[in-house]
Structures are given as structure tokens and as C-alpha cells.
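Colleague: After the sequence you'll find the predicted model.
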Amino acid sequence: MFQPQLGLKGSSDRQQIDDRLVHHPHVYEFFTAARDFTPEGYRHLARAIQYVQSQGIKNIVLHHPMTFHGYHSDVVAPEKEYPDLYRFIETTTEQLIRLADDYHVQVLVHGGYSGDQVKHMVALYPSVESARQAVYQRLDRFTRAGRDQIMFENSIAPVFAYCDPDEEDEILSHHYRLAFDISHCFIGLHGDNRGLQASLKHLAPAVVHYHLVDSMGLTHDSLTLGTGKVDWAPVLPLLNPHATSIYEINLRDQSNCQEQLDSHAYLCQIARHLRKKEKN
């Protein structure tokens, strides 16, 4: 069974890093932003990776920047209509893969986001299916470049969502290394715990990384584990035991990861209860 290990998320800011490292996490995930891809920002990010590694952290994930000039970094964005955004996604992915090669770390790219923006982008294609194929073609290319150092995270949008078995089968057919955000799937299923469990079981062999996060199942709320409607006891045995994970929780204070720690304590309590039941 999957054993909860402490995975924390923060930026390349030294105060945030030190706040997380004092807890000796198994995984540190860098939340990057557009500023990390200026010449000085990129050098700063490289130094931050080396610093985290110098503190004994071997599992490091670089999360692709979420936004660019007010837009989500949606890979479905057509080059013709969104040339600057398209190029930003291309160049930043290339830069992250270079860091992954140099420092033996992992890169996470979103297969999609959510909201009116992505709906507008999808509507620029002849059909939702053609939009999906455009996403797959782009992710296929990123896979060839990043090989076993890149993974793709699920969206809540009509493209690259883990909600429908047929779409999941198509994703699996590409042999991607998957990042599974629990809340995104749960929200896409409108709070259906059984549907979430089915997706987790179906995709588990391809999942290399989890974002463990609770939700009410209505909107992107990123709640501390145990405060939403995800039923975590059935979830835990369905997670790939060889995957890494982090707690991707909204923080009251970005310099204090307490909500991530609270989530870990909650999941460890669930794991202890499950082990006790197995023994009995």
C-alpha cells in the first residue's frame, strides 16, 4: 500500500525553501513563475535547486509556470491565435527540461487548466476531439524531449482530464508519465468519490507523482486534507506505491507550510487506521 511521505511545495524563494526543509521532506516541488525564466531568474532557480539538493533532498519536481501575461499556460492554445503564449510554453518547457538534464530532477507540465479561457481556446478548434489531438501532439513532442524526466498533470477542462474511462484509455495509449491531481479529478466528476476511485485505479500504473489535495468538488479550492469531501480511506490503497507526492494546499502564509503539514498528519492517521484494520 502507498505509504504517505512528506512532500512539500514552495517557490525558489529562500525563506519558503528553508521553511519547508526544516521538516525534512521526501519531495520538494518548485512552483515556478514567469520571472524564473528571465536570465537572472533562471540562474536563481538553478541555484535554488542545487541548494535543496545540498540539504539531502533527492526528489525534486519543477512545476511549469501556471500563467503568462494573465493567461493560464494552456497547451491547447493555438499558435496562430496565441503566438506569445504558445512560444512561452515552448521555451519554458525547453528550459525546464535542460534543468532536469543538468540536475537529474523532474518536470511537471499541465495538460490543461480550467475556466472560460480554456473553453474559448477549445472552441477555436473544429471539435473538442480535435483540440484533444492537438494537445496530445504537443505532449508527444515534449515527451520525446523530456523522456523519463517529464510528466503531465490532469486538468478540469475538456482536454486532458482524468474523469472519463475512454479519455483515460486514450491518454494511456500515449504512454505518458502521469501526475494525478486528486482535486482536479474530483471536481471534474462533481464530487463523485466512486468515480474518483475508479480513475485512480485505472491510471495508477502510469502515475509517477500525486498532488494530494482535498476539495468540496465544486471549484478549485485546494483544501487541507480532511476538510473537503474526498473520502481518503478508499483512496490511499489505490495510489501507486512507487509514485512520489506532495500536498498542494492553499496556504494562509506562503512562508509557512502548516496546512501542508496538517494534511500529512491527517493522511498518516488514515494510513495507521488502515494498517490496524489489516492486522485485525
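Modeller: Looks like it arrived, so ask away.
Colleague: make it CA atoms for all contacts and neighbour counts henceforth
Modeller: Will do.
Colleague: Looks like Ser199 contacts Pro165 (just checking).
Modeller: Yes: applying C-alpha atoms under 8 Å as the test, Ser199 and Pro165 come out as touching, 7.3 Å apart.
Colleague: between these two, who's got more neighbours?
Modeller: Ser199 (21 against 14; other C-alpha atoms under 10 Å).
Colleague: outside of the helix or strand harbouring the more buried one, which residues touch it?
Modeller: Element membership of Ser199 [criterion: DSSP states H and E] is helix 193-203. The contact list for helix 193-203 (C-alpha atoms under 8 Å, 6 or more residues apart in numbering) reads 162-165, 168, 172, 182, 185-186, 189, 230-231, 234-235, 238-239.
Colleague: Swap in 7 Å and give it another go.
Modeller: With C-alpha atoms under 7 Å, 6 or more residues apart in numbering as the contact definition, helix 193-203 has outside contacts at 162-163, 185-186, 189, 230-231, 235, 238-239.
Colleague: How about stretch 113-130?
Modeller: 72, 74, 76-77, 131, 155-157.
Colleague: go on, stretch 152-168?
Modeller: Contacts for stretch 152-168 (C-alpha under 7 Å, 6+ apart): 108-114, 132, 177-181, 184-185, 187-189, 199.
Colleague: this is the other structure I want to compare:
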Amino acid sequence: MFPYLGLKASTDLAQIKNRLQYNPQVFEFYTDTHDLTSDGLIHLADMIDLVKAHGIHQIVIHHPMKYQQIHNEMFADATKATAEYNFLMSGSEKLIQLAIKHDVQVLLHGSYNEPISYIKTFYPSVTAARNLVFKRLAYFQSLGGDHVMFENSISPVFPFGDSTIDQRIFQANLRLCFDISHGFIYLHGNNQRLQTSLQRLAPHIVHYHLVDSMGKTHYSLPLGQGKIDWAALLPYLNVQATNIFEINLKDQMNCQEMIDSYQYLQQLTTAN
């Protein structure tokens, strides 16, 4: 029942065991480049089986955030950034194949937060980069179907909150992960516009990253410690979706801040 106790960890066994002691209902793996090697994929599959053995069946694999210290951007240029492009495409395809085999989900970022000046080193405009991204998202969705979802970020290439872009996402029938803090930051800390976007995209949202923010940059704060009005946005969330609490931890071997955020949201839902 929403909100779920959804926790996140790397593929490190010690981190996973720390999360499993709380009996989460949703588990998200945060992967890196090593996880896409032959040995890494075998280990990831083993960790998926381990999590499933604990009775958890809502499992998400988050694709690697970076390749050689560069964001794993969906708009990676095939000719000017060949290594990054190859990693994006082959890595995403491998994760989708793994997800289908093990009946789990893959989360791909539609964008991260590169400055417009960087985007324009590859494309004449943000719109051109966005058009390419939508083609790639359609390709990955054709491969993964109900096993793939796409996350928003702060970048103008693939944000949530702009009515025109939201409508385009809606028309493309994409399965979405809505990172609440990313939407809040993109909308410059405007709670009302955040709620509007959540309501507009709700039918397509299958997963949430629940995390607080001051609305300026990526703070990854526990719920209740930022400026997001959680009580006001609760009615706009799709209760059929899953969620994790994507909080910046003081210690990766201790997910207490995630547990605290879950308890905070539980109290709000009970009060409502």
C-alpha cells in the first residue's frame, strides 16, 4: 500500500543486507560501470535473486549515472562522444535484457543536468537534443515494454513541469519515474506548479523518487527538511505506483534517513 517502504542500495552485499533488515516492499539497485561488465551482470543477477528470496518483488535497476566521470546522458552523440554513446546504448540494452529475464524494472534517465552550453557543443539547440532523446526513449520502451521507465531531471532536455513537454511525454505514452526533487528544482521551488505536473502526468507515473529539496540544487534531503509541501502534493500522487526514498545518507551502510522519511510520510498519510 502506498507509500511503500522503498529503499535503495548499490550491488554491494553489505549495503543490501542493511536494507533487507527493514523488510522493504520496494528495492532499487543503484548501479555503476562495473555492474555492466560480464562479472558485474552476473553479480547483479545474483543480488536480484537474493532480494527476491526475501519476498520483495518490486525491484528497480537504476542505470549507471556516469561513464568515466561523465553523466550517462541520453543525448550522447554517436560521432562526437562515441564511447559515451556506446556505453549508453549497449549498457541500457543489457539491463533491459536482464530485467525482462528476471521480471524486474529498469530506470533510465532522460537527462541529467548538463549546462546548455555543453548540450550545444553537440546539437544546435536544446530542442534538437530533446527530439533525439524522445526517439531513444521510444526505442528503449519498444525493447523493454513494461520493464522500462524514464526519470526526469533538472536539465531542459527532459524535465517534468513544463506543460508543453509534459504533454509531449503524455502523448508518447512513456512509463515514468517522477523524481519529486528534480521537478521541484526545475520549477524553481514552486509547489503549485509541481503539484500541477504531478497531477498531469499521474496516469503515466509508475515509480517515484521521494526526496526533499530547497528548490535550488540537488540536496537529497530527508522528507520534511526541505521546502516541498508534502501534505499538499499527496492527493496528486498515483497510488498505483511504487516508490523509494532517495535520500543522501551519512553512511551508506546505514539507511536510517530513508526510514525516517518513510515514517514522516506515513504520518502525513494517516493524518489525511
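Modeller: Perfect, I can see it now. As the structure is a prediction and not an experimental result, all values here were calculated from the model.
Colleague: Val239 of the second structure maps to what in the first structure?
Modeller: Aligning on TM-score structural alignment places Val239 of the second structure opposite Pro241 in the first structure.
Colleague: Doesn't that match belong to a helix?
Modeller: No: assignment of Pro241 of the first structure by DSSP: H, G, I helix; E, B strand; the rest coil gives coil, placing it outside any helix.
Colleague: Identify the residue spatially nearest to it, adjacent ones excluded.
Modeller: Spatial nearest neighbour of Pro241 of the first structure, excluding adjacent residues (C-alpha to C-alpha, 6 or more residues apart in numbering): Phe2 at 4.1 Å.
Colleague: how near is the one you found to Ile187 of the first structure?
Modeller: 23 Å (C-alpha to C-alpha, to the nearest Å).
Colleague: Same check on Asp148 of the first structure?
Modeller: Taking C-alpha to C-alpha, one finds Asp148 of the first structure at 29 Å from Ile187 of the first structure.
Colleague: With the second structure overlaid, how far apart is the helix or strand Glu90 of the first structure falls within on average?
Modeller: According to DSSP H and E, Glu90 of the first structure maps onto helix 83-103. For helix 83-103 of the first structure, the mean deviation from the second structure after alignment is 0.7 Å (mean C-alpha distance after the TM-score superposition for the first structure).
Colleague: That helix: which residues count as buried?
Modeller: 85-86, 88-89, 92-93, 96-100 (16 or more other C-alpha atoms under 10 Å).
Colleague: Format these as a markdown table; extra columns: distance to Arg194 of the first structure.
Modeller: Shown next, in a markdown table, are these (distance: C-alpha to C-alpha, whole Å):
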| residue | distance to Arg194 of the first structure |
| --- | --- |
| Leu85 | 37 |
| Tyr86 | 36 |
| Phe88 | 38 |
| Ile89 | 34 |
| Thr92 | 37 |
| Thr93 | 35 |
| Leu96 | 36 |
| Ile97 | 36 |
| Arg98 | 40 |
| Leu99 | 39 |
| Ala100 | 36 |
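Colleague: Now compare those residues and name the two farthest from each other.
Modeller: Spatial extent of the buried residues of helix 83-103 of the first structure (C-alpha to C-alpha) is set by the pair Leu85 and Ala100 at 22.3 Å.
Colleague: burial count for the counterpart of Asp166 of the second structure in the first structure?
Modeller: By TM-score structural alignment, Asp166 of the second structure lines up with Glu168 in the first structure. Here the count is done by other C-alpha under 10 Å, and Glu168 of the first structure has 16 residues near it.
Colleague: which residues touch stretch 23-35 of the first structure?
Modeller: 5-12, 41, 57, 59-66, 68, 246.
Colleague: could you flag which of those are buried?
Modeller: 5-12, 41, 57, 59-66, 68, 246.
Colleague: In strands, which of those fall?
Modeller: Within those, residues falling in strands by DSSP state E are 7-10, 59-63, 68, 246.
Colleague: how near is Asp84 of the first structure to His174 of the first structure?
Modeller: Distance from Asp84 of the first structure to His174 of the first structure, by C-alpha to C-alpha: 27 Å.
Colleague: Check Glu167 of the first structure too.
Modeller: 11 Å.
Colleague: Looking at the two, which has the bigger crowd around it?
Modeller: Legend: neighbour count by other C-alpha under 10 Å for Glu167 of the first structure and His174, higher for Glu167 (17 against 13).
Colleague: angle of the helix or strand encompassing the more buried one against helix 193-203?
Modeller: Remark: Glu167 of the first structure resides in helix 165-173, with elements defined by DSSP H and E. Taking axes from the mean of the first three to the mean of the last three C-alpha atoms, to 10 degrees, helix 165-173 of the first structure and helix 193-203 form an angle of 30 degrees between their directions.
Colleague: Helix 165-173 of the first structure vs the second structure, mean deviation?
Modeller: Relative to the second structure, helix 165-173 of the first structure is 0.7 Å off (mean C-alpha distance after the TM-score superposition for the first structure).
Colleague: List the buried residues in whichever helix or strand comes after that helix.
Modeller: Next helix or strand after helix 165-173 of the first structure toward the C-terminus (DSSP H and E): strand 178-181. Buried residues in strand 178-181 of the first structure, counted by 16+ other C-alpha under 10 Å: 178-181.
Colleague: In JSON lines, list the residues you listed along with distance to Val27 of the first structure.
Modeller: Output for the buried residues of strand 178-181 of the first structure, formatted as JSON lines (distance: C-alpha to C-alpha, whole Å):
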{"residue": "Leu178", "distance to Val27 of the first structure": "17"}
{"residue": "Ala179", "distance to Val27 of the first structure": "14"}
{"residue": "Phe180", "distance to Val27 of the first structure": "15"}
{"residue": "Asp181", "distance to Val27 of the first structure": "16"}
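Colleague: Of these, just say which sits nearest to Lys279 of the first structure.
Modeller: When the buried residues of strand 178-181 of the first structure are compared against Lys279 of the first structure (criterion: C-alpha to C-alpha), the nearest one is Phe180, at 29.4 Å.
Colleague: Now check the second structure for the residue matching that closest one.
Modeller: Across the alignment, which pairs residues by TM-score structural alignment, Phe180 of the first structure is matched by Phe178 of the second structure.
Colleague: my read: that match touches Leu210, true?
Modeller: No: assessed by C-alpha atoms under 7 Å, Phe178 of the second structure is found out of contact with Leu210, at 8.6 Å.
Colleague: ok, the match of Phe180 of the first structure to Ile169 of the second structure distance?
Modeller: Phe178 of the second structure is 12 Å from Ile169 of the second structure, by C-alpha to C-alpha.
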